[in-house]
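> here is a sequence together with a model predicted from it:
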Amino acid sequence: MNRTNPKKFRVKSFGCQMNVYDGERMSEMLVDQGMSNADEGEDADLVVLNTCHIREKAAEKVYSDIGRLRGKDGKSPMIAVAGCVAQAEGKEISRRAPSVDIVVGPQAYHRLPELIDRAKSGKKALDTDMPANSKFDVLPGRKKQARPTAFLTVQEGCDKFCTYCVVPYTRGAEISRPWSDLIAEAQALVDGGVKEITLLGQNVNAWSSNDDTGKKQGLDGLIRRLNEIDGLERIRYTTSHANDMTDALIAAHGDVPKLMPYLHLPVQSGSDPILKAMNRSHSAEEYLKILRRIRDVRPDIAISGDFIVGFPGETDADFEETLSVVREANYAQAYSFKYSPRPGTPAAVMENQIPPEVTNERLQRLQALLNEQQYDFNKQALGRQTDILLERNGKLDGQLVGKTPWLQSVHIIAPELAIGDMVDVTIESAGPNSLQGKLTQREAA
């Protein structure tokens, strides 16, 4: 059926920070096309489901959302499915969900305006190509931002081929965006009101490019250059791979003032046989050695990690090795998941798949230890004076929520302040997931 020109849109992003970034860029592109973002509770003429394929049943959740979008008497908004599920299951989505008008992969969403034009004429629009020309070359420039924090994708794709992961198949090979483009986008974000930038990549510390003088730079060089931007207060990066933690990047944690004392460095398992089966290409001890070196240059750094429990072949002894790594690493926070087979990955057809009841019991034990460590880390902040960047309103009157340099959420009552303010606070209480603080009283000079 023919459709009218959509005027109001909504982008719903799932999963990783890179999807959040992609969702923001799609929104900016649609605004550039003359559309406006639908307000909360307002009907949208176009809904973009920006999907993630990492977790189990991701595709089923997409179909559930599509079903909810179908209106009575067959009336519904124009529906676009974007992201990694679109890339992995594009033709199946078109076959199984006829109400979907557009299917577009994560490397082709810059073509969304053309696909909308095609869909308006009643034709199905499918684009899951991975074009040689970068989508970043045709996306609109960054404008004023609604929040004081922003993501900046510097690297996409993955060449590591961990046996459980679909990213190399849905995002493609590793590519690094050019130095000059990133400096320009970072400056535009700061000019638009951003005070904190998080650099993103599937393997963000694999980023490399030649700088303006032709010298090859790694992520540490980019961070050092961003450190020079006036108005930028904080720099973070995620997600890293242990094999790409260079000496220079480790050193940057000790001597770049705006690089925050927080590192997300996944290990996935503490067992060397399981790490080998995962194709992680590092041992548990090599991973722990990196953490020791980082703590040597930045003793107060907060370490975060990722874990997969119940990987095929994982024995009780393997799992105990994971708990041992967790105890030595002493995480400020970490993310842990049950292994779920992703179609098309080597691990999905491995022997010795672990029974769900075993995986569940192991996950509960692991999460209990990780939660205990996170609570202990938060309690160490009691009485500390630190700066926080206010990011959003809290649930109480006059309450604002900001983040410490260590990425902890702090709630304060300060009706006279505003989102985007950087303020000094004293931490008064600590919970498992957040802190309470008050504005620090400074003595008169």
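Received it, and whenever you're ready, just let me know what you need. No experiment lies behind these values; they were computed from the predicted model shown.
> please count neighbours and contacts with C-alpha atoms only from this point.
Noted.
> helix, strand, or coil at R236?
Assigned by DSSP: H, G, I helix; E, B strand; the rest coil, the conformation of R236 is strand.
> ok, how many other residues are close to it?
Residues contacting R236 under the criterion other Cα atoms under 10 Å number 20.
> now it: closest residue in space, sequence neighbours ignored.
Across the structure, with Cα to Cα, 6 or more residues apart in numbering as the measure, the residue nearest R236 apart from its sequence neighbours is T198 (4.4 Å).
> what does the strand or helix carrying the one you found contact?
With elements delineated by DSSP states H and E, T198 resides in strand 196-200, which encompasses its position. Applying Cα atoms under 8 Å, 6 or more residues apart in numbering, the external contacts of strand 196-200 come out as 17-18, 148-155, 186, 232-239.
> what does stretch 42-58 give?
Residues contacting stretch 42-58 (Cα under 8 Å, 6+ apart): 6-16, 19, 23, 38, 59, 62, 77-86, 165-167, 340-342.
> show residues contacting stretch 152-168.
Applying Cα under 8 Å, 6+ apart, the contact partners of stretch 152-168 are 18, 21, 53-54, 171-177, 182, 185-186, 197-204, 206-207, 277-280, 341-342, 344-348.
> comparison target, given below:
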Amino acid sequence: MIELPVVGALHEEQIDAALARKEPGTKGVWIQTLGCQMNEHDTEIMLGMLQQIGYKRVATPVEADLILYNTCSVRENPERKVYGQVHMLRQLKERNPNLIIGICGCMTQQKAELERMRQELEHVDLIFGTLNIHRLPELLNKVQMTGERVIEVWHEEGDVVEGLPVQREGKLKAYVTIIYGCNEFCTYCIVPYVRGKERSRSPERIVAEVRELAAQGYKEVMLLGQNVNAYGNDLDQDVDFADLLYLVNEVDGIERIRFTSPHPKHFNDKVIRAMAECEKVCPHVHMPAQSGSDRVLRRMGRRYTRAQYLELVRRMREAIPDLAITSDFIVGFPGETEEDFQETISLVKEVEFDSSFMFIYSPRIGTPATRLKDQVPEEVQRDRIYRLIEVQSEVSLKKNVEWVGRTVDVLVEGRSQKDPDRLSGRAPNNKLVVFQGHPSLIGHTVPVRVTEAQTWSLTGEVAV
């Protein structure tokens, strides 16, 4: 038996039979994407480039001629997953010597991880980074022509590469990157080291891409950046994130505009005003707080205080009706005391976040936080994350109950994953809404009256 990612354990005969069924002349690619929306969009770009040179996406690694892992390095768990799964592929490659295995993304930008891959993963043929994914076809050709391993990871940012093909997931919602990199250097975060400094795309290029998406029938765009509201700081043009929201709002055919992720430090009144005045910008902000303690925020290098965060929330809610606010939190940061943690609990209760992503602090090699004293014991971290999840769950349910009896416009995305007999979609404030409806409603915006509230979703019925 051979254990493989996704498909589980297969007999060698099953693998050989699957390989024998492959049509001559066809080339399949299987990609495993870990991490954020930026990584998901990078995968769409790589699929677009591969499609142009004859590759077709396949459902399992057994069917593939090319396997790619687009990696994440924000936390340790995704890294462990990559090593575990790529080790599994060794036996598959032995039975299919023509198989090419590649690793890309943020993990490869870390010199220590790159060296580990070089030594431990000898069966990997291709390793490249976040700054040169546009060279994938060329690098792949080099592997095929020479039969040798190719490792090419750039550590210096070049110009933003435009005009790359994109094979998007779905035909309703689309990612549009507006800025790459991050200049914040929070003490716990590896992103500036693996994604480079901030580099904004020109507003003309962004608007042109959104217009093209509208012409193709897309109804919603998600503007992406590691620090999305720092957009324009590096451009010669006098344009900022708020200006860009106004520009994208003018594109005919686009019904909804979302963005992620902003930094509280850059979320000024001009951005709030743009959100309030642009009717297509959805009333939802994902605003990472990370902690409710000023002492921890200082150690994190976040450059705002609890009071400043709360004042920002007050101004946003005053200007934008029915605004949903979601957040990120890190629990067990070095030196975090029980008193600090209680400050985070109280922030969740005071703001009443609609939902949050909550994580245990994960040390990242090369970041300043790894040198801080007073690392929090693992059992304390686990206890705190469970308590925070419990509080956030209570708050999320309370916020969702407030929507029972109200009617929301739902952009119907497809069948519900949990109940294929029902449909699901998102309200403007990003609430997941599940309801009974005919499949012909998929792709349309439908008024739905909310009848029930769950912790992480709403249930409703089509409003007559």
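That came in fine, so what should we check first? In this text, all values refer to a predicted model and were calculated from it rather than measured experimentally.
> which of the contacts of stretch 152-168 of structure 1 fall within helices?
18, 21, 182, 185-186, 277-278 (DSSP state H).
> and which of those residues is nearest T246 of structure 1?
L182 (20.7 Å; Cα to Cα).
> the counterpart of that closest one in structure 2: how many residues sit nearby?
With TM-score structural alignment as the matching criterion, the partner of L182 of structure 1 in structure 2 is I206. The number of residues packed near I206 of structure 2 is 19, by other Cα under 10 Å.
> repeat for T198 of structure 1
One way to gauge burial is a neighbour count; for T198 of structure 1, by other Cα under 10 Å, it gives 18.
> structure 2: which residue goes with that one?
Aligning on TM-score structural alignment places T198 of structure 1 opposite M222 in structure 2.
> picking up where we left off before, so of the contacts of stretch 42-58 of structure 1, which ones are in helices?
19, 23, 59, 62, 84-86, 167.
> the helices in structure 1, which residues?
In order along the chain, structure 1 carries the following helices (DSSP H): 17-32, 58-69, 84-96, 112-120, 167-170, 179-191, 219-226, 247-255, 272-278, 284-297, 316-329, 356-379.
> stretch 63-80 of structure 1: end-to-end distance?
Distance across stretch 63-80 of structure 1, first residue to last, is 12 Å (Cα to Cα, to the nearest Å).
> what residue of structure 2 matches up with G437 of structure 1?
Alignment note (TM-score structural alignment): G437 of structure 1 maps to G460 of structure 2.
> pull the number of nearby residues for the residue nearest to its match when sequence neighbours are not counted.
Taking Cα to Cα, 6+ apart as the measure, G460 of structure 2 lies nearest to V450, with 4.1 Å between them; neighbours along the chain are not counted. Residue crowding around V450 of structure 2 was assessed by other Cα under 10 Å; the count is 24.
> ditto for P106 of structure 1
P106 of structure 1 is flanked by 25 other residues according to other Cα under 10 Å.
> next: E277 of structure 2.
By the criterion of other Cα under 10 Å, E277 of structure 2 has 15 neighbours.
> I'd guessed H282 of structure 1 sits against P273; true?
No. Taking contacts as Cα atoms under 8 Å, H282 of structure 1 lies outside contact range of P273: 10.7 Å.
> now V124 of structure 2. Nearest residue, chain neighbours left out?
Nearest non-adjacent residue to V124 of structure 2, counting by Cα to Cα, 6+ apart: I101, 5.0 Å away.
> counterpart of that neighbour over in structure 1?
With TM-score structural alignment as the criterion, the equivalent of I101 of structure 2 in structure 1 is I79.
> against L49 of structure 1, how distant is its match?
For I79 of structure 1, the distance to L49 of structure 1 equals 8 Å [Cα to Cα].
> go on, I303 of structure 1?
Distance from I303 of structure 1 to L49 of structure 1, counting by Cα to Cα: 32 Å.
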